[in-house]
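> Provided below for reference: sequence and predicted model.
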Amino acid sequence: MDFLKKYESFIFKNASQISSIESTLRSLTYILPGRFDDADLASEALFSTLNLLGIYHDTILTKHVASLPATHRPTPSPLNRYTRDWQNSSLTYRRIAMLLTVIQYTEVLIEMGVQKKWGQQYKWRVITALEAIKAAGRLTLLRLTNQRMIMHPIHTERDVDPSTLADLAEAQQSVKESHWTGTRTGSTRLQLSAVQKNNSSGKAGGKSDVTEFLLSKVLTPDVVRKPRDLVGILSGLGAIGEYMFVLRPLIYVLAMRKYGQKSWYPWFLSLAIELASRASIKQYLASRPGGGRGGSGTLLEKDEMKRRLWLLLYYVLRSPFYDRFTKERLHNFCESASKKPLISLVGGIVRDYQPLWESVYFYTAGS
């Protein structure tokens, strides 16, 4: 426990450097594949470790942000408000969210390790098991949230600049001098003398300072909404569409195991489920009372629907479509790019990742 406390203190004091190191090492994982024997496995192991360590770092940073005065805390993103509300109110939600996050960050590494150690047969058993666990977890989250759309990511994101946390002591001291705290409500407010001081320090820009201050206090609809109202409840066609989206990866894997990876049936079945799910949810959101501007859902729902639309691009990297159409075009692109100075770097990375797209399921699973 003493070690963890010391580590937390170290992370807090060196937050900005830690973020830089994380970013540098994470960038390194993108250029390692194909460089030496087992480079793919080493790269994925490093990537998974960094992601898991990043979650722990986020909890440390969040803890210190919570200790900041209310006036100095960064405004949380709508996704973090929504996710944190469910995590704080339900231990089951928090545990399932953590389980799904760990699987998401390690599934590629697990698949590659199992394939290297035990071969293809055991690999597909593990893939099926992981997809079943993910489906069961998401179905449980659907029940816990009263059939609300599953957001991505399922965990809170880092929405604070770590370098600003180093000034915690100064911020607290500044608040003591320029703010007062109500004895009954506990609310912290700026003192009038501090306002006058700020105004006198910039006479020429006084009006603009006031305008900027007022604009910073403008409340948007998402800020006013309760956290759980940021994602609406699905019912009828919308709920059916969400269940289809959750079960689609598991159905796809089971179909591939039955009909084979080269069969068009699993590919078309998965695509049909994906499109039907999207159409069902969009139709429900368009008809839902108070479903957001234009009847297209809340801001978080719109963002999630956009993300799911981008996931459709994975179908061009999945067999048999990949073998029939995409593979040759990627090869031609890499060949032509190798003759051009800057584009050759992109072509080289694409060439290094091609074997992974072809052999590792979770690279293009979109689940």
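That came in fine, so what should we check first? Values in this document were obtained by computation on a predicted structure and should not be read as measured data.

> hey, let's count contacts and neighbours off CA atoms from now on
OK.

> quick one: the strands in the stretch 101-250 of the chain, in order.
179-181, 188-190 (DSSP state E, counting those that start in this stretch).

> what helices or strands is the last one leaning on?
Yep, that's strand 188-190 we're talking about. Contacting strand 188-190 under the criterion 3 or more CA pairs under 8 Å, 6 or more residues apart in numbering; DSSP states H and E are the following elements: strand 179-181.

> the structure to be compared is supplied as follows:
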Amino acid sequence: MGTARVWGEMGRWTIIVLIQLAKAILRLLLLLWYKAGIQTSPPIVPLNREQQQSLHSEGELSTYVGRRSSRVVRSLQNTPSLQSRHWGSPQQREETQSRRAEEMNQPPTPLGLQETIAESIYLTRPLLHLLSLGVWGQRSWKPWLLSAVLDISSLSLLSDLKDLNRRERAELRRRTILLLYYLLRSPFYDRYSEARILFLLRLLADYVPGLGFVTRPLMDYLPAWQKIYFYNWG
């Protein structure tokens, strides 16, 4: 947006192409050279700082084992603060944390030739879409159809892959759900979705008490959001 104000449309599209080109090259390098497998979003799991603080405080806790029941409970002298306290047993907490750590640290699933081609299609799709926009223009249906075909083809080729880890399965579900965004992308949005979405939001604002505080600002912001999202396709 800043580049568009300073250097105009040509500068804006130049920056978009350079960013997408850099992203595609780095992702293909991870896929083909480092065998990173299906690339998730975000690529690195965000650090849960509250969880880390809780684990740090729990490491200093002492526990008491009941003589008759053999039940493990906390010592009242070393009870953590209310913010970092949990109500499960220490063993359950440790098992849950170790299971999550094991799931997140699983190596990527090896990809065969078909799956590598499918992931390459997904990674290069933003560049192909930008190229098609330059050839056919922003109002043409061809870039929209090309991108949709590439997305669906990539998911279809990856659907045969078995034994995916948890993050990879979540990533494929995310990509499938994102296909709904094609309803909000031009030119489909301009010709079909816009009128129906605005009608539904206006209906909710007029007849459902309280929803107008949410739907009316959304109606005002939707055109700007759709325009920004349209050229941030990748």
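Cool, got the structure. Worth saying up front: this structure is predicted, and the values here are computed from it rather than measured.

> so what's the residue sitting nearest the centre point of the second structure closest to, chain neighbours aside?
A centroid search over the second structure (CA atoms, centre = their mean) returns Ser41, at 4.7 Å, as the residue closest to the centre. With CA to CA, 6 or more residues apart in numbering as the criterion, Ser41 of the second structure has its nearest non-adjacent residue at 6.9 Å, and that residue is Glu171.

> residues near the one you found, how many?
Under the neighbour criterion other CA atoms under 10 Å, Glu171 of the second structure is assigned a count of 16.

> please apply the same query to Lys6 of the first structure.
As a measure of burial, Lys6 of the first structure has 11 neighbours, counting by other CA under 10 Å.

> for it, what is the corresponding residue in the second structure?
The equivalent of Lys6 of the first structure in the second structure is absent (alignment by TM-score structural alignment); it sits in a gap.

> in terms of helices and strands, where is Lys6 of the first structure?
Assigning secondary structure by DSSP states H and E places Lys6 of the first structure in helix 2-13.

> off-centre distance for the helix or strand following that helix?
In the C-terminal direction, the helix or strand that comes right after helix 2-13 of the first structure (DSSP H and E) is helix 15-28. If you compare the mean C-alpha spot of helix 15-28 of the first structure with that of the full chain, they lie 18 Å apart, counting by CA atoms, centre = their mean, to the nearest Å.

> the second structure: matching residues for helix 15-28 of the first structure?
Mapped onto the second structure using TM-score structural alignment, helix 15-28 of the first structure covers no residues at all.

> looking at the second structure, which helix is longest?
For the second structure, the helix with the greatest residue count under DSSP state H is helix 2-32.

> next, the buried residues of that one.
Within helix 2-32 of the second structure, the residues that count as buried by 16 or more other CA atoms under 10 Å are Arg12, Trp13, Ile16, Val17, Gln20, Lys23, Ala24, Arg27, Leu28, Leu31.

> ok, stretch 200-217 of the second structure next?
Buried residues in stretch 200-217 of the second structure, counting neighbours by 16+ other CA under 10 Å, are found at Leu201, Arg202, Leu204, Ala205, Gly212, Thr215, Arg216.

> verify the stated contact: the first one with Phe213.
Think Leu201 of the second structure. No - with contacts counted by CA atoms under 8 Å, Leu201 of the second structure stays clear of Phe213, the gap being 11.1 Å.

> run the angle between the helix holding Lys6 of the first structure and helix 15-28 for me.
An angle of 90 degrees separates the directions of helix 2-13 of the first structure and helix 15-28 when computed by axes from the mean of the first three to the mean of the last three CA atoms, to 10 degrees.

> report the contact partners of the residue nearest to Ser41 of the second structure.
Gln39, Thr40, Ser41 (CA atoms under 8 Å, 6 or more residues apart in numbering).

> matching residues in the second structure for stretch 318-337 of the first structure?
When stretch 318-337 of the first structure is compared against the second structure (TM-score structural alignment), it corresponds to residues 185-204.

> ok, and for that stretch, which residues are buried?
Neighbour counts using 16+ other CA under 10 Å place Arg185, Ser186, Pro187, Tyr189, Ser193, Glu194, Leu198, Leu201, Arg202, Leu204 of stretch 185-204 of the second structure among the buried residues.

> in helices only, show me those residues.
Using DSSP H, the members of those that fall in helices are Glu194, Leu198, Leu201, Arg202, Leu204.

> so where do the helices sit in the stretch 201-350 of the first structure?
Secondary structure of the stretch 201-350 of the first structure, counting by DSSP state H, counting those that start in this stretch: helices at 206-216, 221-224, 237-259, 264-287, 299-311, 321, 327-337, 343-359.
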